[in-house]
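Peer 1: A structural model of the following input is requested.
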Amino acid sequence: MSETPYTDDDLRTEAARQHRAATKDPDFVGIGEQMEGHKIASRGNVQWDELGEGDWDRATRAVDGLLESAADVSEWAINLGADGLVPSADHALGVTADGRPIARVLFAYVPDVPEEARTALRQAIDAALDDAEPANIDPDVTTGEAMGPADDLSLQLYRAQDALAFVEECCAIADQEQRPITTANVREWLKGARCGRQLLAAGDLTAPVDEQPGGRP
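Peer 2: As a prediction, the model looks like this:
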């Protein structure tokens, strides 16, 4: 029985609510005040408040619109921080159809995940997305027909998740044995032992796990 009248999930839910409230309905005048003295990223030392009146007005209104339409990722932000995961702003993978994005995969890692493992994971998921990416969206497609590509992508991402867990285990063993870890090692480990749930998802339970390709270092 819990020692408190609330759970950890209750705390996360409340934190997410307050996180969202802190960024909702920003004050328009305050937006301009926060832009003053800050450089425009693509313009070197040029600051926002050095713009002409018309450009300044358009810029502040555009920022206001972006803040108003910002996705509510407060729950994600709270859970990532609570779990010790750090978002990566450098990489994002997406699925597009008819020239517009329809899905996006963002990454967050615990700080001690090797860069080789991060790169290999991104490449594995990117390949899965390429295999499952639809060329076009058919407005007449049925729910059943649409589930095929979705199930394929789900399976590929499921396998990528297991692959990362296997890589992390191999990295831990290599660290314990004080052996260097190379990109080639990580790529090979990503092909490694397929666990039981992967075999079940793939519908292939005929071969014992220990006969599958790959293995621990």
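Peer 1: rest of the way, CA atoms for contacts and neighbours
Peer 2: Will do.
Peer 1: ranges for the strands of this protein?
Peer 2: Under the criterion DSSP state E, the chain carries strands at the ranges 86-97, 100-109.
Peer 1: what's the first one in contact with?
Peer 2: So the one you mean is strand 86-97. Contacting residues not belonging to strand 86-97 are listed as 80, 101-111, 126, 129, 133-137 [CA atoms under 8 Å, 6 or more residues apart in numbering].
Peer 1: Ok, the last one next?
Peer 2: By CA under 8 Å, 6+ apart, the residues outside strand 100-109 that reach it are L80, L85, V86, P87, S88, H91, A92, L93, G94, V95, T96.
Peer 1: Let's compare: structure for the following, please.
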Amino acid sequence: MTDRPYTDEDLRAEAGRALSALVHLPTVEEIVASLRQSYIPHLHADGDLVTWGSVLDEDELAEAARQIAERMIPAAPVGEWAVNLGADGLEPTAHVINLDSPDGPFVRLHLAIHPDMPEADRLRLHKGMRHAIITAVGEPDEDEEVDELGDSDGDVLDLIAEIASRLRDATDEGEYHAVGLVYDLASGRTTCAEARRDLADITLRHV
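Peer 2: Have a look, this model is predicted:
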């Protein structure tokens, strides 16, 4: 028992609420004003300084802004979650575990890891957690034989992700971004449709 009438958990909870209260959902007009001078993310990642305002007219900007506003409304309140991560010295990573239903994503686990953990260990952690979850929610029938010597889809994807991660460090420009797409696909960070769209905008040397 401390001499304070509140706990550290109380402080974290209030910090999360205060952080969430700072969020102001901009109007469509405010988004349009910001978009005019903002770089289009996937083009900017390739080094192109293309702004939304340079390729869209006012009506098209308004439509894009409306769609952006619609995506902000259902955004999850993660203020307290973010405060707790920072207080514990953890940082969110790109490693996620997805469980999909026929109608789309059903469960998504986001991992937060200490910044000192090496990438190879992060990949092993991600692989182990995904394998454990898939085993728990999708155990084979008692009569079903399991080939323990075979490579599962998860093993293959994890290896592809690790190879892509290493290749990215050895490539540049278009090749860097193409390898990044491979990594994102294997890690579940993007869909095939999104990757195909992004790939069409990448220029590869000698291709």
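Peer 1: re earlier: redo the strands of the first structure as JSON lines? Include distance to A174 of the first structure and mean neighbour count.
Peer 2: Putting those into JSON lines (distance: least, CA to CA, whole Å; neighbours: other CA atoms under 10 Å) gives the following:
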{"stretch": "strand 86-97", "distance to A174 of the first structure": "23", "mean neighbour count": "13"}
{"stretch": "strand 100-109", "distance to A174 of the first structure": "19", "mean neighbour count": "12"}
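Peer 1: Can I get the ones you listed in CSV including distance to Q156 of the first structure?
Peer 2: Conversion of the strands of the first structure to CSV gives the following (distance: least, CA to CA, whole Å):
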stretch, distance to Q156 of the first structure
strand 86-97, 14
strand 100-109, 13
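Peer 1: Looking at those, which is nearest to W189 of the first structure?
Peer 2: strand 100-109 (18.2 Å; CA to CA).
Peer 1: which residues of the second structure does that closest one align to?
Peer 2: Residue correspondence for strand 100-109 of the first structure in the second structure, counting by TM-score structural alignment: residues 104-113.
Peer 1: ok so, going back, identify whichever of the strands of the first structure lies nearest to R197 of the first structure.
Peer 2: If you check each of the strands of the first structure against R197 of the first structure by CA to CA, strand 100-109 wins as the nearest, at 22.6 Å.
Peer 1: what does P26 of the first structure align to in the second structure?
Peer 2: Using TM-score structural alignment, the equivalent of P26 of the first structure in the second structure is P26.
Peer 1: That match: what's it in contact with?
Peer 2: With the criterion set at CA under 8 Å, 6+ apart, P26 of the second structure makes contact with A69.
Peer 1: I'd like to know how far it sits from P77 of the second structure.
Peer 2: From P26 of the second structure across to P77 of the second structure, the span is 16 Å (CA to CA, to the nearest Å).
Peer 1: and if you look at L25 of the second structure?
Peer 2: 13 Å.
Peer 1: between the two, which one's more packed in?
Peer 2: Neighbours were counted for L25 of the second structure and for P77 using other CA atoms under 10 Å; P77 has more, 14 against 11.
Peer 1: Next up, the contacts around the aligned partner of that one in the first structure.
Peer 2: The criterion is TM-score structural alignment: under it, P77 of the second structure has D72 as its aligned partner in the first structure. Listed by CA under 8 Å, 6+ apart, the contact set of D72 of the first structure reads R20.
Peer 1: 10 Å - rerun?
Peer 2: Residues counted as contacts of D72 of the first structure (CA atoms under 10 Å, 6 or more residues apart in numbering) are A16, R17, H19, R20, T23, K24.
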